[in-house]
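1. Here is a sequence with its predicted model. Questions after.
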Amino acid sequence: MSGKEATFRTFTKDQGQDYARYRRDYHSRLYQQIIDYHTSKSGQLGTLLDIGCGPGIAVRTFAKQFTHAIGIDASEGMITTAKSLGGETSTSEPIRFEVSADYGASLDLPDGSVDVITVATAAHWFDMRLFWTQAARLLKPGGTVALWTGANIVALPPTPNPTEITAAINRLMDRIDDFKEEGNRISQELYINLAMPWTLDPPVVEFEKSEAKRVEWGTDTPESLPCDEFFAMNKPANLDMVEAIVATASPVIRWREANPELAGTDQDVVKRMRREMEETMRAGGVNEGEELLYGGVDAVLLLNGKKA
């Protein structure tokens, strides 16, 4: 939205539909973390604003707990897809989807009218000063900002040779390293270096560090949640699905744009990863056509409350 990221901003309707088809929703435990944090501070479930909503994956699920819900994105292709998929709030009110590249500044939302702002796997592309300034204006006193991202796919048992499968995924990430932008690296580092309101100069004073909460999945911290409880992974993914999911990553898209003669061939970076995974699974005794990946991701959720 800040102009630092061009790949998702220019998605066509077809690309938006592919993104919606292959990207998974988030685990109910993530949404419950947000609700618990918000309501513990007497927050209400009136209006939800999802910024950078893409095709509406998160807001479509989370809206069911709110009276009103709005999803905004800078990409017309994403919003076209979101509108086609629809979604309703707890009162059966349709989710409102709008194209907006200014964090909702151009919408007809009164100051202090939003209860919860969510940003799913998108904040690393934002101009964070503009974002936090806009969040401070729109949120009610005691309102909540929830930012999250996932990175670093990890294979888990009963996937055969899960360590080797994870290594194949990591080799893909090494091959597309030159096509990662700053936002990709901020996400991969689980928002350690994401600008927060108190780190800005001058700070956005409506938010205090003492009110912030960090929740992690799949990391080495003692409180970390299981890495397979970040996405709603109700069943394992076959390799067609793995290939399709990975193909929606922005560095992969940029690699294919830079190497059109290799995209889709045996030298395609995603095809190479798949071939390595197939070979590893064969060595583990899996028959052709029966390959399944059980796994999760390292991830983080950042929660911040506006002063009451």
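-> Great, that's in hand.

2. C-alpha from now on. contacts and neighbour counts both.
-> OK.

3. Quick one: neighbours of the residue lying closest to residue 137 once chain neighbours are set aside, just the number.
-> In this structure, residue 137 finds its nearest non-sequential neighbour in residue 111, 5.4 Å apart by C-alpha to C-alpha, 6 or more residues apart in numbering. Neighbour count for residue 111, taken as other C-alpha atoms under 10 Å: 13.

4. what about residue 111, distance to residue 24?
-> Residue 111 is 33 Å from residue 24, where distance means C-alpha to C-alpha, to the nearest Å.

5. Show the contacting residues for residue 58.
-> 25, 26, 50, 120 (C-alpha atoms under 8 Å, 6 or more residues apart in numbering).

6. ranking those by neighbours, who comes first?
-> Most surrounded of the contacts of residue 58: other C-alpha under 10 Å gives residue 50, at 28 neighbours.

7. Helix or strand next in line after the helix or strand hosting that one, which one?
-> Element membership of residue 50 [criterion: DSSP states H and E] is strand 47-51. Counting by DSSP H and E, the next helix or strand C-terminal to strand 47-51 is helix 57-62.

8. That next one: how far from the chain's middle?
-> The chain centre lies 11 Å from the centre of helix 57-62; the measure is C-alpha atoms, centre = their mean, to the nearest Å.

9. Show me what the next helix or strand after that helix is packed up against.
-> Moving toward the C-terminus from helix 57-62, the next helix or strand (DSSP H and E) is strand 68-73. Judged by 3 or more C-alpha pairs under 8 Å, 6 or more residues apart in numbering; DSSP states H and E, strand 68-73 is in contact with strand 47-51, helix 57-62, strand 96-99.

10. try it against this one:
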Amino acid sequence: MKDNFSKQSKAYAHFRPHYPATLYDFFYTHINSFDKALDIATGNGQVAAELSKKFNQVHATDISAKQLAEAPALTNVFYKIEAAEESSFPDKYFDLITIAQAIHWFDFDKFYTNAKRMLKPHGVIAVIGYGLLSVNSLVDPWLLHFYKNITGPYWDKERRYIDELYITIPFPFTEITPPALKMEYEWTKEQFIGYLNTWSAVQHFIKANNSHPLSAGLLQQLDQLWPDNRLCKISFPLLLRAGHQ
């Protein structure tokens, strides 16, 4: 598993979108017990914190100590630095395993073998993510240009699984058909730019070129499309594969 987010862990915690309550409600309806949950590649603990409201215990793992340093301290959430493929928890231990915006980085075979071992009979596994956001008919062409032409060559090859909406990842479980879900917010232009700066491709561009991909010219173009202090409605398509043993 790659660690592309330690360097911008504070920005990641501040600017990354949060999953809606309807997502959690969906897979909660398929869970028989709310004793223990595991959130793998928890990052800043966003999903783990939500699960803690429902489960007696939540274990949350990540390979990045800097990311875990941004996670909330909660009495029933237990953080651990550990790779997804090497989780060391007992067999048949968890009622729910979640992986949010991270499955595309994993060694699928190793991870799924371990996940099946740790999941209780009839336990649920939920692979969650979100695709490229949309703003409006003015900003979206600018965004697509930045995504495909400017940062495009700097995305890791695994990004394709997100572009393919997680449809092409292996998923060796009895699948539960999810509802169509999305995440919607009202953002300022500054929030939008803050989110773009969390992209791993932006960090790869900076490292390769010693310059920022959001050039003065690109920012001037964006200023013409999105005035200062104006809120715009933005939407992320929500990706979800859920199933049980």
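-> Thanks, I have the structure now. For clarity, every value in this text was computed on a predicted model and none was experimentally measured.

11. which ones are touching residue 35 of structure 2?
-> 55, 56, 57, 94, 95.

12. Just the buried subset of these, please.
-> Buried by 16 or more other C-alpha atoms under 10 Å: 55, 57, 94, 95, out of those.

13. Can you redo those as a markdown table, where the extra columns are distance to residue 172 of structure 2?
-> Output for those, formatted as a markdown table (distance: C-alpha to C-alpha, whole Å):
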| residue | distance to residue 172 of structure 2 |
| --- | --- |
| 55 | 25 |
| 57 | 26 |
| 94 | 17 |
| 95 | 17 |
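
14. Map residue 36 of structure 2 across to structure 1 for me.
-> With TM-score structural alignment as the matching criterion, the partner of residue 36 of structure 2 in structure 1 is residue 47.

15. now swap in residue 234 of structure 2 and tell me
-> Looks like residue 234 of structure 2 aligns to residue 295 there (TM-score structural alignment).

16. got it, and residue 52 of structure 2?
-> That one, residue 52 of structure 2, aligns with residue 63 by TM-score structural alignment.

17. With residue 77 of structure 2 instead?
-> Looks like residue 77 of structure 2 aligns to residue 95 there (TM-score structural alignment).

18. And residue 194 of structure 2, by the same measure?
-> In structure 1, residue 194 of structure 2 lands on residue 244 (TM-score structural alignment).

19. what do you get for residue 139 of structure 2?
-> Per TM-score structural alignment, residue 139 of structure 2 is aligned with residue 165.

20. for residue 152 of structure 2, same thing?
-> Match for residue 152 of structure 2 (TM-score structural alignment): residue 177.

21. circling back: distance to residue 282 of structure 1 added to the helices and strands packed on strand 68-73 of structure 1, as CSV?
-> Shown next, in CSV, are these (distance: least, C-alpha to C-alpha, whole Å):
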stretch, distance to residue 282 of structure 1
strand 47-51, 43
helix 57-62, 34
strand 96-99, 45
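
22. who wins for proximity to residue 273 of structure 1 among the ones you listed?
-> Among those, the nearest to residue 273 of structure 1 by C-alpha to C-alpha is helix 57-62 (26.4 Å).

23. after superposition, how close is that closest one to structure 2?
-> Its matched residues in structure 2 lie on average 1.3 Å from helix 57-62 of structure 1 after superposition (mean C-alpha distance after the TM-score superposition for structure 1).

24. Secondary structure element for the residue mapped onto residue 256 of structure 1 from structure 2, which one?
-> Using TM-score structural alignment, the partner of residue 256 of structure 1 in structure 2 is residue 206. Following DSSP H and E, one finds residue 206 of structure 2 within helix 200-209.

25. same deal with residue 141 of structure 1?
-> Going by DSSP H and E, residue 141 of structure 1 is part of strand 139-155.

26. between that strand and strand 47-51, how big is the angle?
-> 50 degrees (axes from the mean of the first three to the mean of the last three C-alpha atoms, to 10 degrees).

27. which outside residues touch the helix or strand that strand 139-155 of structure 1 is followed by?
-> Next helix or strand after strand 139-155 of structure 1 toward the C-terminus (DSSP H and E): helix 162-175. Helix 162-175 of structure 1 is contacted by residues 152, 153, 154, 155, 156, 269, 270, 272, 273, 276, 277, 280 when judged by C-alpha under 8 Å, 6+ apart.

28. Name the nearest of those residues relative to residue 214 of structure 1.
-> Using C-alpha to C-alpha, those come closest to residue 214 of structure 1 at residue 152, 18.0 Å.

29. how much space between that closest one and residue 278 of structure 1?
-> On the measure of C-alpha to C-alpha, residue 152 of structure 1 and residue 278 of structure 1 end up 19 Å apart.

30. And residue 243 of structure 2, what's its match in structure 1?
-> By TM-score structural alignment, residue 243 of structure 2 lines up with residue 304.
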